[in-house]
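K.L.:
Pasting a predicted model and its sequence here:
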Amino acid sequence: MKNTMEYKGYIGSVEFSEKDNLFFGKVMGIRPLLSYEGTTAQELVADFHEAVDDYLALCREEGTEPETAYKGSFNVRISPELHKQAVIYAQGSQKSLNSFVEEAIAAYVAKREI
């Protein structure tokens, strides 16, 4: 079972409030807060789609570029020692640091997938 859904390239979280008997979530990976809710799974999906569509329509009206999540570039802060070790390993493997980090993350995520 997943706790995310996707629509037009946007990823939305799926959560449930037992107290309120309500599904809810927000679009992940972008600065604008796009939230949605529903009392059923179908309502949640419909409200998620509507939130994304409304955001894209607003961007069109304002003449602004909609934010996209997960562009493939991000900053990671690690200790100087780990940074040094990663560079040494990457160079010893005749890889760039980016290639090494990408492979390491891919391997870790593959192990974690259910």
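P.N.:
Now that the structure is in, tell me what you want to look at.
K.L.:
For the rest of this, base every contact and every neighbour count on C-alpha atoms.
P.N.:
Fine.
K.L.:
helix, strand or coil for the nearest residue to Tyr7 once chain neighbours are set aside?
P.N.:
Distance criterion CA to CA, 6 or more residues apart in numbering; nearest residue to Tyr7, sequence neighbours excluded, is His49 at 6.6 Å. Under DSSP: H, G, I helix; E, B strand; the rest coil, the three-state class of His49 is helix.
K.L.:
ok, structure two:
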Amino acid sequence: MIIYKGYSASIEIDLEAEIIFGRVLDINDVVTFQAQTIEEVRQELQSSIDDYLEFCKELGQKPDKPLISLG
């Protein structure tokens, strides 16, 4: 798991396609990313979240906030 700006993401590896991909967790909207190297994963996650936040701003909508676990 990786975290950026309070958003956490799951990360998986597809060995056949030789890619690393992930999805932001605990929000209703779908925010995904993919990379080919470990170094690119953090950059792609950050870009995806920044793009998501900017897109919401352009639409005049509040972005989903991650759910907070109380357990």
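P.N.:
Okay, I see it. These figures come from a predicted structure and were not determined experimentally.
K.L.:
about what we covered before: what's the counterpart of the residue nearest to Tyr7 of the first structure in the second structure?
P.N.:
Mapped onto the second structure by TM-score structural alignment, His49 of the first structure lines up with Gln46.
K.L.:
coming back round to it: next, count neighbours for the residue nearest to Tyr7 of the first structure.
P.N.:
For His49 of the first structure, the number of neighbouring residues by other CA atoms under 10 Å comes to 19.
K.L.:
Would you agree the match of His49 of the first structure is in contact with Ile3?
P.N.:
No - the pair Gln46 of the second structure and Ile3 does not pass the contact test of CA atoms under 8 Å, sitting 9.1 Å apart.
K.L.:
Work out for me the element the residue mapped onto Phe55 of the second structure from the first structure sits within.
P.N.:
Phe55 of the second structure maps onto Leu58 of the first structure when the alignment is built from TM-score structural alignment. In this structure, Leu58 of the first structure sits in helix 41-62 according to DSSP states H and E.
K.L.:
again, but for Ile11 of the first structure
P.N.:
Here Ile11 of the first structure, judged by DSSP H and E, is contained in strand 10-13.
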